[in-house]
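>>> Next come a sequence and a model predicted from it.
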Amino acid sequence: MYLKYFGLAETPFSITPDPTFIYLSRRHREAFAHLLYGVGQGGSGGFVQLTGEVGTGKTTLCRALLEQVSEDTHVALVLNPLMNPVEMLEAICEELAIDIDGARGSAKSLVDRLNVFLLDVHERGGRTVVVIDEAQNLSPESLEQVRLLTNLETRKDKLLQIILLGQPELRELLQRRDLRQLAQRITARYHLAPLDREETGHYVAHRLEVAGANRNLFSRAGLNALYQRSGGVPRLINIIADRALAGAYARERERGDARLVHAAADEVQLGEPGVHRSRWPWLAAAAVLVGIALAVSWQATRQGTPPGPSVATVEPVTMPDTQAPEPALPAQENITAGDAQAAPRAVTEITDEWLLAASAAAWPSLATAWGRPADAALVQASCRGQEGLGYACVREQGTWSRILQIGLPVIIELEGNAATPVMLAGIDGDTLLTGSGERISRQALESRWFGSFLVAWPQASAWPRQVSAGDSGPVVDRLMAMAALADTPYRGAPGFGPEFEAWLRDFQRRHGLDVDGIVGPRTLLYLMRFSIEQPRLDTGFVSGA
């Protein structure tokens, strides 16, 4: 839109990781050196770990690396690690162009064929490297499978080098005790930080020059504002700068000044809270909506009727004579003002007494979160395998990021002489909020939590154990409504036909579920989480305090 106006040959601030535009700050040069070390002999068959916040340029560095490797270096690039161990092996083999016909689904057969390939490459003097992007999303099982691949070796040499790229959560993941064998094999680590103020100016100038600009299209004040609003994160710089230049073009300005940059940041909702006047109308509107909600809740209480469930746009489905089974439509109980305003208590030490109290409060707290405080025993029994009690329960294994992804209150199981349940109501940075309203640090629980947690929710006893292709009726209609609210909404033909099954398999693959095209308890959990408004995992009790 603005290319001709500014005399540009191509878009300077695309968020696509294009190595042509790569700007190597001091930090990026050091990170790049670590990656080159990983594909060279220095890696010695171990792991190279590169972490950084979202948008700092990890993937761009990876693409630049792939352009510089020698012809005798074979690289498998895994961009979506949300796979089970066997799928991970299949993806690696496919990236290396290994024929796996007849070996799919068998970990042993896949490893055998990979080993033959690695030996052949080694005999010809080549090297093989596996690069896993977004590695913080790897399950512990998949990480263990990847670790075992480093055991493929000759008498003198390791046959495979593995590079893990991920967000800061990857560092937390690798600190877990059950992954210590993998952590011990990391031969190089680097954390990529955002750009500083001076580097941000150089970054913008570099991208403009590559795009064909013969002058800087941002004023000094505009560059300062760009750094202020982006925090030096390259992806955010690109998004804001692109919108600012579009604004300059629309207003026939020669440069992006501070006002245009702030307006662009406001437009993409990247600014600091409360800085700009344009946000106050939204805050006022939010206050009005909150007031209306409180009035409705108060009126319902006076009439003896508790507020109904808060599930976004998913209407109850009725059968001719009975209410259709719904997986998550809890009746919300009234919460007193005193409960809502109680200040969380700070816990500085995890003692045996605290663990005992937290364990006793876990199930009542989870039941209360769903608005059913009298059902604590039913929720607990459902998570122990009993059915027909009005609740469903799924046991998951993952990281704090996995819990954040689900976005619902959970029961984490701490290890000790026996598994100790603790209700987790919120995660905000390095602080956790328990169901009892206590704030504790994540580090306080790291040595006791190995990734096991439980997610339970109210579910009608008539809801089937699984729903598959060919099924019909209100249950399938309900699934269609959930799928329409998913992160990648389903817009295809109604009913559980081939089109929905294909969409479902892709959904399962992206979320690290078993790719079977069947809606069982786990798939149902990941589907319905988008439609549940309350309860939600609290992620703003510290920053919003």
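Arrived safely, thanks for sending.
>>> From now on I want contacts and neighbour counts done on CA atoms only, so please keep to that.
Fine.
>>> Quick one: end-to-end length of stretch 129-143, please.
Taking CA to CA, to the nearest Å, stretch 129-143 runs 16 Å from one end to the other.
>>> Please name the nearest non-neighbouring residue to Thr434.
Leu424 (4.6 Å; CA to CA, 6 or more residues apart in numbering).
>>> I'd like to know how many residues surround that neighbour.
Applying other CA atoms under 10 Å, we find 25 residues neighbouring Leu424.
>>> could you show me where the helices are in the stretch 151-300 of the chain, in order?
Taking DSSP state H, counting those that start in this stretch as the criterion, the stretch 151-300 of the chain carries its helices at 169-173, 180-183, 197-210, 220-230, 234-250, 258-267, 280-302.
>>> can I get the ones you listed in CSV with mean neighbour count and distance to Met88?
Shown next, in CSV, are the helices of the stretch 151-300 of the chain (neighbours: other CA atoms under 10 Å; distance: least, CA to CA, whole Å):
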stretch, mean neighbour count, distance to Met88
helix 169-173, 20, 17
helix 180-183, 16, 17
helix 197-210, 19, 36
helix 220-230, 21, 35
helix 234-250, 22, 28
helix 258-267, 20, 38
helix 280-302, 12, 45
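>>> picking up where we left off before, quick check, distance from the helix or strand the residue nearest to Thr434 falls within to the centre of its chain.
For Leu424, the element it lies in under DSSP states H and E is strand 420-428. From the chain centre to the centre of strand 420-428 is a distance of 18 Å (CA atoms, centre = their mean, to the nearest Å).
>>> Distance from the helix or strand that that strand is followed by to the middle of the chain?
Next along the chain after strand 420-428, taking DSSP H and E as the criterion, comes strand 431-434. Distance of strand 431-434 from its chain centroid, counting by CA atoms, centre = their mean, is 19 Å.
>>> go on, stretch 145-153?
So, by CA atoms, centre = their mean, the centroid of stretch 145-153 is 26 Å from its chain's centroid.
>>> Now do it: distance from first to last residue.
15 Å.
>>> Spit out the contact partners of the nearest residue to Tyr203 once chain neighbours are set aside.
Nearest residue to Tyr203, sequence neighbours excluded (CA to CA, 6+ apart): Tyr23, at 6.1 Å. Shown in contact with Tyr23 (CA atoms under 8 Å, 6 or more residues apart in numbering): Tyr203, His206, Arg207.
>>> this is the comparison structure:
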Amino acid sequence: MYTQFFNLTQPPFSIAPDPRYLFMSDRHREALAHLLFGVGSGGGFVLLTGEIGAGKTTVCRCFLEQVPEHCELGYIFNPRLSVEELLQSVCEEFHIALPESASVKAYVDAINRYLLDCHAQGKNNVLVIDEAQNLSPGVLEQLRLLTNLETSERKLLQVILIGQPELRTILAEPGLEQLAQRIIARYHLGSLSEDETGSYVSHRMAVAGASGPPAFPPALTPLIQRLSKGVPRRINLLCDRALLGAYVEGTHQVSRAILRKAASEVFSETDTPAPKRWAMLAGGVLAGAALSAAALQLIPSQPRGTPVAASPAALPAKPAAAPTGHATPEPALRELAALWGVAPGAGDPCEAAQQQELRCHQGKGGLYELRQLDRPAVLTLRDGPQERHAVLVALDDDKATLAVGGVRQQVSVASLAARFDGSFTTYWRVPRAFRDHVPAGGAGADVDWIAARLAQVERSAQPAQGQLFDAPMQQRLRAFQAAQGLKADGMAGPRTYMRLNQLGGVAEPRLLANRKEK
């Protein structure tokens, strides 16, 4: 099985909606904010559209996890129904006793009585309809009539319509103008950008337990994005088949040729057709939600810019026992500095670290990249408009340990990934006489350090002092970077230094210290 070949715990690109693989891009978070805003605003309709496989169901699942406790929820996923069948489904979803007379009026009267009773108890009702492009105009009009029942402050029934792009065209028809005017929030979920595609692939590989040089080199990201059109489900199909192809060809890294061949097998419109041979060669090789959000929501938060209306619904009103701490990144940096033995005092933690031959490094990536860096880091977490900071102190295949204000708490990797926006800050130890830029042909203590570390990795004789950062050394550095899954530019940047430190046995805190190396 290719999972064993790549040292993975499970196939990373299954199209099943496994919550452990939840990836929330900026646009997915924005779509979620629109749904939460709709629930908190008291309006009638909320509209979410997107291409097939764009992640609408992912957003919907996150929304269902965050619906306020005072909301009663109904969910209809097969809306190809008549008016009577729809009303019956509404009654069943909200556990309304079905009337003896199976007429439209009897159903509507029963639903209205239920809505009024809920209002008297301080409850709201939200009806989610998936695949709503299958609703007929008559059913849509009946939904509008159901939302007529209202108080001076809010509608007693709120409806969320989720569907493919043609739903927007349907709602733009003249006969549905009254319904269209009641849509208080609408969002179209587009495809992932090139950067998001790279983060998505890395994230899923990381959750599946990938380590070492990436199976999908960063240089492949533009091609993955183009072949898949940035649609998550298409990315899954493409990358799953590419891993299978790499396994069949006996290579641990997917190439452009393998990726194009995979595209020809899973997409009919590809311009590089090839015979479907991998599936036959592999035989049986291809194998086959509740998020732990409570712990993450205990992390102190701060608004990101101007709060929007979704914020009350995005977070619990009063978490049970929040750890002490602040929402600004400085306290988290101090907590991270303590792991390195740095006592920054009241000053800037990064400036204090420089006095002890450390540097701050700010990056943007996913959990896969943090596994590669293998060092604790301050993460930026998003929960709607709220921004939080926590120190990631340990990471294994399924669990992550976060520290806030001296309190450590464990969360699932999927839960963390859903809120991690990719921004992180970490420390790394610099060599003697470190320079931010080593010029071509330059010499010095830092060049000697690089030469010594490369020789250690290559298991060659230690070089003499006075080495030059010349073309041969830059070529050796590029070969090292390529082997480690780094950007092979022949320049000595922070991430190259970090990896040389790790392989050279430099004493630094490790993120994966308790994780069994594969």
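Done, it's in. What you see is a predicted model, and the numbers here were worked out from it, not measured in a lab.
>>> still on that earlier bit, how much space separates the residue nearest to Tyr203 of the first structure from Glu134 of the first structure?
21 Å.
>>> just Ala33 of the first structure next, same as before
20 Å.
>>> Return the residue of the second structure aligned against Met83 of the first structure.
Aligned by TM-score structural alignment, Met83 of the first structure pairs with Leu81 of the second structure.
>>> and if you look at Asp178 of the first structure?
With TM-score structural alignment as the criterion, Asp178 of the first structure matches Gly175.
>>> returning to that earlier point: which residue numbers in the second structure go with the strand holding Leu424 of the first structure?
Taking TM-score structural alignment, strand 420-428 of the first structure hits no residues over in the second structure.
>>> any idea how far the match of Asp178 of the first structure lies from Asn148 of the second structure?
Counting by CA to CA, the gap from Gly175 of the second structure to Asn148 of the second structure is 17 Å.
>>> With Asn78 of the second structure instead?
In terms of CA to CA, Asn78 of the second structure sits 24 Å off from Asn148 of the second structure.
>>> again with Val207 of the second structure
46 Å.
>>> just Arg382 of the second structure next, same as before
36 Å.
>>> again, but for Leu503 of the second structure
The separation that Leu503 of the second structure has from Asn148 of the second structure, given CA to CA, amounts to 67 Å.
>>> cool, Cys91 of the second structure as well?
In terms of CA to CA, Cys91 of the second structure sits 17 Å off from Asn148 of the second structure.
>>> and what of Gly43 of the second structure?
11 Å.
>>> who has more neighbours, those two?
Between Gly43 of the second structure and Asn148, counted using other CA under 10 Å, Gly43 has the larger neighbour count: 22 against 13.
>>> Trace that one over to the first structure, please.
That one, Gly43 of the second structure, aligns with Gly45 by TM-score structural alignment.
>>> tell me the contacts of its match?
Taking CA under 8 Å, 6+ apart, one finds Thr150, Asp157, Lys158, Leu159, Leu160, Gln161, Ile162 in contact with Gly45 of the first structure.
>>> again, only this time at 7 Å
Thr150, Lys158, Leu159, Leu160, Gln161 (CA atoms under 7 Å, 6 or more residues apart in numbering).
>>> Can you list which of these carry over to the second structure?
Checked against the second structure using both residues aligned by TM-score structural alignment, their matches' CA atoms under 7 Å, the contacts of Gly45 of the first structure keep these contacts: Lys158, Gln161.
>>> Need the residue closest to the centroid of the first structure.
The geometric centre of the first structure, computed from its C-alpha atoms, lies nearest to Gln405 (CA atoms, centre = their mean), at 5.2 Å.
>>> follow-up on the earlier one: for Val69 of the first structure, find the nearest of the helices of the stretch 151-300 of the first structure.
When the helices of the stretch 151-300 of the first structure are compared by CA to CA, helix 197-210 sits nearest Val69 of the first structure, at 23.2 Å.
>>> So Val455 of the first structure versus Ala376 of the first structure, what's the distance?
14 Å.
>>> Compare those two (neighbour count), which wins?
Val455 (21 against 18).
>>> what's the matching range in the second structure for the host helix or strand of the more buried one?
For Val455 of the first structure, the host element (DSSP H and E) is strand 449-458. Aligned by TM-score structural alignment, strand 449-458 of the first structure corresponds to no residues of the second structure.
>>> Could you check the angle that strand makes with strand 420-428?
90 degrees (axes from the mean of the first three to the mean of the last three CA atoms, to 10 degrees).
>>> okay, the next helix or strand after strand 449-458 of the first structure sits on what stretch of the second structure?
Going down the chain from strand 449-458 of the first structure, the next helix or strand is helix 474-483, by DSSP H and E. Mapped onto the second structure using TM-score structural alignment, helix 474-483 of the first structure spans no residues at all.
>>> packing partners for helix 474-483 of the first structure?
Helices and strands touching helix 474-483 of the first structure, by 3 or more CA pairs under 7 Å, 6 or more residues apart in numbering; DSSP states H and E, are helix 521-528.
>>> by contact count, what packs against the helix it packs on?
helix 474-483.
>>> After the helix it packs on, which helix or strand is next?
Past helix 474-483 of the first structure, the next helix or strand by DSSP H and E is helix 498-510.
>>> what span of the second structure lines up against that following helix?
Going by TM-score structural alignment: helix 498-510 of the first structure matches no residues.
>>> Return the set of buried residues in that helix.
Neighbour-count burial for helix 498-510 of the first structure, with 16 or more other CA atoms under 10 Å as criterion, is recorded at Phe500, Glu501, Trp503, Leu504, Arg505, Asp506, Phe507, Gln508, Arg509.
>>> So what angle separates the directions of it and helix 521-528?
Using the same axes, to 10 degrees: helix 498-510 of the first structure against helix 521-528 is 100 degrees.
>>> re the thing from before, can you name the two of the buried residues of helix 498-510 of the first structure that sit furthest apart?
Maximum distance among the buried residues of helix 498-510 of the first structure (CA to CA): 14.1 Å, for Phe500 and Arg509.
>>> Now do the residue nearest to Thr434 of the first structure against Glu254 of the first structure, distance only.
Leu424 of the first structure is 52 Å from Glu254 of the first structure, by CA to CA.
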